[in-house]
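[1] Show me the folded form of this:
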Amino acid sequence: MSQTSNTADDRKGVPRGIVLGLRQNFPQFLLLVAINALVGGTLGQERTVLPLLADEVFQLDRYTGALTFILAFGLAKAGTNYFAGTLSDRYGRKPVLVAGWLIAIPVPLLLILGPTWGWIIAANVILGISQGLTWSTTVVMKMDLVGPSRRGLAMGFNEAAGYLGVAATALASGYIAAEYGLRPGPFLLGAAFIALGLGLSVVFVRETHQHAKVEAANHESVHAHAGSLSNGEVFTLTSFRDRSLSSISQAGMVNNLNDGLAWGLFPILFAAAGLSIERIGILAAVYPAVWGAGQLVTGGLSDRIGRKWLIVGGMIVQGVALGMVAAGDTFGVWLAAAILLGAGTAMVYPTLLAAIGDVAHPEWRARSVGAYRLWRDGGFAVGALLSGLLADAFGIPTAVAVVAALTAASGLVVAVRMRGDDHLRTSTR
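    From the prediction side, this is the model:
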């Protein structure tokens, strides 16, 4: 399905000759997929190594202290997500993407050279800002290019690329750390990814804001509010007032709450059970690998069967997987749990983004995506604090069990509150 601007659109200030559709924009779409894999790789350099660095190099013996890097990352990324949509509407998508890569340049140096834990916190604040700009912008640019009919598939490819990048780098960094030590080897990967991502973004990425204008000129919104809304109105609709948007926002926050738990505490739990760094690296990689690859299926599936029940099912599957982690004490059980956790997250992650696109009007969609991603990545910070405090007080298995219950409960909220037919009510005139 494609869509081009017409004479009437030209009178509205819409650029002439712009075509929407995955097939029609495939080279640029594929480039953005590759760039988001590099964005994910930049994050993946930390997944295996940083919790071990906190424990073995900086001797942070309380979980809450060790998780401060995730708290810093989550707060920085969440806040930047919110502003990324507004900035991309005001200045264009490409400048925001390039700025995100430029901001990331000091991160590997800080991680490699940092003599105190404060340097690691600073690196994660900078990384969070960078990820908020780069990842948010690739999401919006793919939505711009493909139009409404293949939005779930587009988000599946976007998130699959990002989290396969996370998984591959987590696995590679684990092996590098086992062979050469925790620093500097694993973080040299991140430096290479930043250089390549910046170069591709500057030289080859094209602006896509005009594609959103074409869609807006031909858009029949699910929502009563079409056209311009203030930033505050968009935030309120996305966060509280709209049944579907607010359900999506809370589910996204809880999803990343449990991901923050997995990122910060799973490697420590596995190490305490006597697993080698190589096996910890495998477990740290399998979860995002299944998550990433699964989205190649679940994103397009949500276009056909709808968003709601994939989200509900995915949150419940994640809760079951976390319960297995809490109860388990062997590599085999944890491997099965990691696979199941990845599968549940794959059901949810691209589906939530596509659902935002179903409801939000193209004129304010980028800002709605930013508000959603504010809540979603705020889950990193909530997860770091909650799981750290629970782990300090009651141990890691109890912390995991509590988060498992919260995750399943979030799925039930979606089942009760979210509309089930939003994906059917987005159309073009």
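
[2] From here on, just use CA atoms for contacts and neighbour counts.
    Fine.

[3] tell me the contacts of Gly41?
    Contact analysis of Gly41 by Cα atoms under 8 Å, 6 or more residues apart in numbering lists Gly162, Tyr163, Gly165, Val166, Ala167, Ala168, Thr169, Gly190, Phe193.

[4] now do 7 Å
    Shown in contact with Gly41 (Cα atoms under 7 Å, 6 or more residues apart in numbering): Gly165, Val166, Thr169, Gly190, Phe193.

[5] Can you tell me the element it falls in?
    helix 26-44 (DSSP states H and E).

[6] for the helix or strand that that helix is followed by, which positions count as buried?
    Following helix 26-44 in sequence order, the next helix or strand is helix 49-56 (DSSP H and E). Across helix 49-56, burial judged by 16 or more other Cα atoms under 10 Å covers Val49, Leu50, Pro51, Leu52, Leu53, Ala54.

[7] now do stretch 117-135
    117, 119-135.

[8] can you list contacts of that stretch?
    So stretch 117-135 is contacted by 36, 39, 58, 69, 72-74, 76-78, 80-81, 84, 96-97, 100-101, 103-104, 107, 110-111, 114 (Cα under 7 Å, 6+ apart).

[9] Let's see this one next, to set against the first:
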Amino acid sequence: MNIFSTLEAQCRRSLLILFVAGLVFWSSLASMLPTLAPYIEDLGGSKQEVGIVMGSFAIGLLLSRPKLGYLADYNSRKLVLIIGTSVAAIAPLGYLVVHSIPLLIALRIFHGVSIAAFTTGFMALVTDLSPVDKRGELIGYMSLTTPIGMAVGPALGGFLQAKAGYTPLFLVAGGLGLLATICAIQVKEAQRVQVLHEERSQSSLKAMGQLLVSPRLRIPTLVLLLTGFGFGAVTIFIALFIRSTGVDLNPGWFFTAAAIASFMGRLVTGRASDRYGRGLFITGSLIIYGVSMLMISQAKSPQVFLLAGFLEGAGSGILLPMLITLISDRSLPNERGQVFAISISGLDLGIAIAGPILGSFFDQLGYSGSFLLGAIMMLIAAVIFVTQSSKDLSHSWRFATGRERDLYAVDIKVYDKSR
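    Got it, this is the predicted structure:
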């Protein structure tokens, strides 16, 4: 990680604080991954109600991201970050007192704002602080907060729930969110070019329409949508699926295996993508993710579940940082918050629709069918990326296989001269 020694002291300090904030934030959220769906079921929720409550988390993301993206560009990235950590501190306490399905849906929607705000602020801050020629490497290293948090959180949550019950679990999750807030307050933003009033109005309109459908962003957003569906299936149903098979495996270990693989993938691919391009790694990760979903659908032993979890972590651990870096490459500094907000909304929407759809058709699909459908979604995403990621089929194929640069990448040097 010699790249950090080349950065200015203040920049290094802000990145270190961001890293710690990310660790405790994701640990807070991940602590409830293996426990919340069983908690809802224990309260008397049906499979459909479990899907709706869990999926409603993404509604908060979808509703808040556009406004948060605009706020990050034209007010403060740090403010958006603090909003995200504050919600992560408050929301877990609500599970202590909320026990009805309608109120749980409302609480999950509120909790969803935490990821919308945190990821938008975090990604924009990291990108602002990253040298352009080392962006993939730095984003790769900083994104390690997710797999580490996803390794610690589920194991911690599963242990607390099994040994002490749900109340200590929710209290610890809220405490971790509070610690993330304390860290976020210490971050210093990088200086950015001030945006004129006219540009603000234009950018606001873009965020609602033009950015979303522009050639540079629509395919990454669509890939994130399909990925979100698969990710939603895992987060909502994997704990219940493992429990239904009678396999002797704490669901938290599935997420820990995924987090270990995610850590390993992020550690090496960020730097490699600066040299070989983002396309090759996105294509490979989509294939790996699809195989993991297929394995989950057929799993009947702890070993297969853990191997599938490892592959799921490897796929998502490479895919999400690479898509974020690709989006960074294709965005200007004065629109970056909105670009992240709009594009990542694809992931949010995929997660949001996965719960209700899979819950509604659960009697027909079952657990195996639900994960098989997720595998099909990942295959479709891979085909779309390989054929549509650049200006035409031939350019898309070469970019997706690492044989051509990204034709939609923004030349920041040219942009700076035009200012």
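
[10] what's the TM-score here?
    In this superposition the chains share a TM-score of 0.87, using TM-score structural alignment, normalised by the length of the second structure; 392 aligned residues with a Cα RMSD of 2.3 Å.

[11] sorry, back to before: could you dump the contacts of Gly41 of the first structure to JSON lines with distance to Val348 of the first structure?
    Putting those into JSON lines (distance: Cα to Cα, whole Å) gives the following:
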{"residue": "Gly165", "distance to Val348 of the first structure": "18"}
{"residue": "Val166", "distance to Val348 of the first structure": "17"}
{"residue": "Thr169", "distance to Val348 of the first structure": "22"}
{"residue": "Gly190", "distance to Val348 of the first structure": "27"}
{"residue": "Phe193", "distance to Val348 of the first structure": "27"}
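
[12] Can you tell me which of these is closest to Gly232 of the first structure?
    Val166 (33.3 Å; Cα to Cα).

[13] show me what contacts the closest one?
    Per Cα under 7 Å, 6+ apart, neighbours of Val166 of the first structure: Gly40, Gly41, Leu43, Gly44, Pro288.

[14] in the second structure, which of those residues remain in contact?
    Of these, the ones still in contact in the second structure (both residues aligned by TM-score structural alignment, their matches' Cα atoms under 7 Å) are Gly40, Gly41, Gly44, Pro288.

[15] From these, list the buried ones, please.
    Judged by 16+ other Cα under 10 Å, buried ones among those: Gly40, Gly41, Gly44, Pro288.

[16] State the pair within those residues that is farthest apart.
    Gly41 and Pro288, at 11.4 Å, using Cα to Cα across those.

[17] which residue lines up with Val290 of the first structure in the second structure?
    Matched to the second structure by TM-score structural alignment, Val290 of the first structure sits across from Ala261.

[18] Isn't its match up against Gly313?
    Yes - here Ala261 of the second structure reaches Gly313: they are 5.1 Å apart, a contact under Cα atoms under 7 Å.

[19] out of the two, which sits in the busier spot?
    A count of neighbours by other Cα atoms under 10 Å puts Gly313 above the other of Ala261 of the second structure and Gly313, at 30 against 25.

[20] host element of that one?
    Applying DSSP H and E as the criterion places Gly313 of the second structure in helix 302-329.

[21] ok and the next helix or strand after that helix relative to helix 302-329, angle-wise?
    Later in the chain than helix 302-329 of the second structure, the nearest helix or strand by DSSP H and E is helix 336-360. When axes from the mean of the first three to the mean of the last three Cα atoms, to 10 degrees is applied, the directions of helix 336-360 of the second structure and helix 302-329 differ by 150 degrees.

[22] now for the helix holding Gly313 of the second structure, which elements pack on it?
    For helix 302-329 of the second structure, the packing partners by 3 or more Cα pairs under 7 Å, 6 or more residues apart in numbering; DSSP states H and E come out as helix 135-142, helix 251-276, helix 279-298.

[23] Output these in TSV, with distance to Met322 of the second structure appended to each entry.
    Output for these, formatted as TSV (distance: least, Cα to Cα, whole Å):
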stretch	distance to Met322 of the second structure
helix 135-142	8
helix 251-276	7
helix 279-298	6
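
[24] For Leu306 of the second structure, which of these is the nearest?
    When those are compared (using Cα to Cα), the closest one is helix 251-276, at 5.4 Å.

[25] superposed on the first structure, where does the closest one end up, distance-wise?
    For helix 251-276 of the second structure, the mean distance to aligned residues of the first structure following superposition is 2.1 Å (mean Cα distance after the TM-score superposition for the first structure).

[26] What residues of that helix count as buried?
    Those would be 251-267, 269-271, 273-274, 276, for helix 251-276 of the second structure by 16+ other Cα under 10 Å.

[27] returning to that earlier point: for ChimeraX, write the select line for the buried members of the contacts of stretch 117-135 of the first structure.
    Burial among the contacts of stretch 117-135 of the first structure is assessed by 16+ other Cα under 10 Å; the matching ChimeraX selection reads:
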select :36,39,69,72,73,74,76,77,78,80,81,84,96,97,100,101,103,104,107,110,111
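
[28] Counting only strands, which of the contacts of stretch 117-135 of the first structure make the cut?
    Among the contacts of stretch 117-135 of the first structure, no member falls in strands (DSSP state E).

[29] Would you confirm that Trp263 of the first structure belongs to a strand?
    No - Trp263 of the first structure is assigned helix when assessed by DSSP: H, G, I helix; E, B strand; the rest coil, not a strand.
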